[in-house]
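>>> with the sequence up front, the predicted model follows.
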Amino acid sequence: MADKSVTTVEQILAELESLGSEKVRTLNIRNGASENQFGVKLGDIRALANRIKTNHELALALWDTHNLDAQLLALLIIKPKLLSADEVDRMVRSISTAQVADWLSSYVIKDHPAKEALRRSWMQTDHPWAARAGWSLTAGRVTREPEGIDIPGLLDRIESEMPKAAPEVQWTMNTTLAQIGIRFPAYRERALAIGEKLGIYRDYPVSKGCTSPFAPIWINEMVKRESKVTS
């Protein structure tokens, strides 16, 4: 067990390596991660972050290692508001795996004061990870802050762009499509039709008890659940 006062990148990398699992590492690589990782369980990364607490400078140094586990840890101890919009943009464009992309969105981007300006910029880029982040933020706007969002325009873009989009981008475009269908009854029929027409994630494997990411199934299931809650 490493000392609780772990504060240097070298010490942290050594501890992460000691926590690594070949099984987790193999699974991560199968899911698209690079080999620059130790295969640490996410629960162990969270426990280490809880021990270190917030440490912005250390987080930046960990991020620069490009090690998967170190970058995930960095996202838990970083101070998002100390990052400039350009720094966030560079971080987004440097990632290479969905796990890091999703944690970056959840723990940094969604709390950043420049997130709307970044969203608008990323919605116009061809860079796959930046576009993924842009669509992720757009899905959040559709769900929680839809004022000013052009829903018909989003549906037009999804219908025309999603079939040829990079897999990284398809995932958050699909989330936006599903959230439109769930949150906007007036556009539900069109969202369902687009999902059926495109067929993306129709055969996606899901564990028992989980909802398929195939938009028509996802939309109908969530609408049914919400109607039960309100009835």
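Cool, the structure landed.
>>> contacts, neighbours, all on C-alpha from now
Noted.
>>> quick one: which helix or strand includes the residue most central in space within the chain?
Taking C-alpha atoms, centre = their mean, the centroid of the chain lies closest to Asp102, which sits 2.1 Å from it. Taking DSSP states H and E as the criterion, Asp102 maps to helix 98-107.
>>> same for that helix, what does it pack against?
When contacts are defined as 3 or more C-alpha pairs under 8 Å, 6 or more residues apart in numbering; DSSP states H and E, helix 98-107 sits against helix 68-77, helix 128-144.
>>> highest mean neighbour count out of those helices?
Comparing those by mean neighbour count (mean count of other C-alpha atoms under 10 Å), helix 68-77 ranks first with a mean of 25.
>>> use this one as the comparison:
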Amino acid sequence: MVEANVDSVMETLAAMEDPKARAVNEKHGDDHGVNLSKLRAVAKELKKNDELAVKLWNTGDTAARLVAILIMRPRSYDAQHLDAMLREARVPKVHGWLVNYIVKKSKHAESLRLDWMNETLSYIGIENEDLRPRAIDIGNRLGVLKDYPTPPNCTSPFAPTWITEIVARRAGA
């Protein structure tokens, strides 16, 4: 049985490091060498444990973050925490598992989906002149954050407004 503390979990994961698994994982953009079946077995022994999950996540180690995701309870995290975690998840497997195992099962799934889609759409429109008209059109059709109260001298998060404002600022700079 795996002892439930960060050091022992990290030691267990280090002992599972396999060059063949690392080579396969690196082909997919991941940076760990732990067989996923063995990693899942570690998480199963640990059971659900949000306190340990946060500590494992904070190591920044990919295998530790995957274990953390498997021992998290989706309802234990607010939207801001989930958003911050997703932005920290630079490895495809961590990103995918976080979205599929935690975010999708949380009560914040829909609001985060809208925020992330709106932000992505806005950046596509800002950064890609050829796609800008289409991004603005999609933003208008979706209407995400259209009625969001925006203080004076701030840019609205409504994609068409956001795109137009940032492009105009850059052109004037």
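Right, received. Where do you want to start? Keep in mind that this is a model prediction, so the values were computed, not measured.
>>> pull the distance from the helix holding Asp102 of the first structure to the chain's centre.
4 Å (C-alpha atoms, centre = their mean, to the nearest Å).
>>> and if you look at stretch 55-67 of the first structure?
The answer for stretch 55-67 of the first structure is 19 Å, by C-alpha atoms, centre = their mean.
>>> what of stretch 33-45 of the second structure?
That offset, for stretch 33-45 of the second structure, works out to 21 Å (C-alpha atoms, centre = their mean).
>>> list of residues touching it?
1-2, 13, 16-23, 25, 63, 66-68, 70-71 (C-alpha atoms under 8 Å, 6 or more residues apart in numbering).
>>> can you do 6 Å?
Stretch 33-45 of the second structure is contacted by residues 16-18, 21-22, 67 when judged by C-alpha atoms under 6 Å, 6 or more residues apart in numbering.
>>> Trp103 of the first structure versus the corresponding residue of the first structure for Ala109 of the second structure, what's the distance?
Matched by TM-score structural alignment, Ala109 of the second structure corresponds to Lys115 in the first structure. Counting by C-alpha to C-alpha, to the nearest Å, the gap from Lys115 of the first structure to Trp103 of the first structure is 15 Å.
>>> repeat that for Glu161 of the first structure.
From Glu161 of the first structure to Trp103 of the first structure the distance is 25 Å (C-alpha to C-alpha).
>>> where do the helices of the first structure begin and end?
Assigned by DSSP state H, the helices in the first structure fall at 9-19, 22-30, 42-52, 56-63, 68-77, 85-94, 98-107, 115-122, 128-144, 151-161, 167-183, 185-198, 215-230.
>>> in the second structure, point out the residues matching the third one.
On the basis of TM-score structural alignment, helix 42-52 of the first structure is assigned to residues 36-46 in the second structure.
>>> mean shift of the matching stretch relative to the first structure?
Compared with the first structure after fitting, stretch 36-46 of the second structure deviates on average by 0.7 Å (mean C-alpha distance after the TM-score superposition for the first structure).
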